[in-house]
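**Student:** sequence? don't have it. structure:
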């Protein structure tokens, strides 16, 4: 679904980013930690780039929890 949303809406559309975040969560649930972290960090980077450092969603608020907080250290 993420690829089809990216193709139809564009890589920076909020719905595309939401789909990619859900993909990262699913990858984490499947134990595919490296892929989950990579996807999650990529989504946050795009969001932060789009919104800017002074936007309320990026300033002074904790980041959304990573889809695999905790088990990720297994591969570090």
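**Tutor:** Yes, it's here. In this text the structure is predicted, and so the values were computed from the model without any measurement.
**Student:** please make it C-alpha for all contacts and neighbour counts, starting now.
**Tutor:** Noted.
**Student:** would you map the helices across the protein?
**Tutor:** If DSSP state H is used as the criterion, the helices of the chain fall at 2-9, 14-29, 33-51.
**Student:** of these, which stretch is the most buried?
**Tutor:** helix 14-29 (a mean of 19; mean count of other CA atoms under 10 Å).
**Student:** what angle do that one and helix 33-51 make?
**Tutor:** Using axes from the mean of the first three to the mean of the last three CA atoms, to 10 degrees, the inter-axis angle of helix 14-29 relative to helix 33-51 is 160 degrees.
**Student:** then this one, side by side with the first:
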């Protein structure tokens, strides 16, 4: 789930798994897989960033980018 803000300032949470398309028209438009459309204040890049973070939290994206070095030897 990600937090977003409608153009009128109302904040709400949306399930990022249902996001099909994000466009800047120039307002940011989020289209869900069920066809619902939301116009939001956040930029397209911010929506993508929040969605990516959500996917990482739930394990849908490789978490290796956290910087864990598996080749380090320990004594």
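**Tutor:** Happy to help now that I have it. Given the structure is predicted, the values throughout are model-derived calculations rather than measurements.
**Student:** so after superposing, what's the score?
**Tutor:** Their TM-score after superposition, calculated using TM-score structural alignment, normalised by the length of structure 2, is reported as 0.35; 41 aligned residues with a CA RMSD of 3.8 Å.
**Student:** gap between the nearest residue to residue 27 of structure 1 once chain neighbours are set aside and residue 43 of structure 1?
**Tutor:** Of all residues beyond its chain neighbours, the one nearest residue 27 of structure 1 is residue 36 (5.1 Å), with distances taken as CA to CA, 6 or more residues apart in numbering. With the distance defined as CA to CA, to the nearest Å, residue 36 of structure 1 ends up 11 Å from residue 43 of structure 1.
**Student:** dump the residue contacts of the closest residue to residue 5 of structure 1 other than its chain neighbours.
**Tutor:** With sequence-adjacent residues excluded and distances taken as CA to CA, 6+ apart, residue 5 of structure 1 is closest to residue 16, at 5.4 Å. By CA atoms under 8 Å, 6 or more residues apart in numbering, residue 16 of structure 1 lies in contact with 2, 5, 6, 9, 10.
**Student:** give me that answer again for 7 Å
**Tutor:** Taking CA atoms under 7 Å, 6 or more residues apart in numbering as the criterion, residue 16 of structure 1 is in contact with 2, 5, 6, 9.
**Student:** what does residue 30 of structure 2 give?
**Tutor:** The neighbourhood of residue 30 of structure 2, defined by CA under 7 Å, 6+ apart, consists of 19, 21, 22, 23, 37, 38, 39.
**Student:** quick check: residue 24 of structure 2 touching residue 44?
**Tutor:** Yes - assessed by CA atoms under 7 Å, residue 24 of structure 2 is found in contact with residue 44 at 6.2 Å.
**Student:** between these two, who's got more neighbours?
**Tutor:** Higher neighbour count among residue 24 of structure 2 and residue 44: residue 44, with 19 against 14, using other CA atoms under 10 Å.
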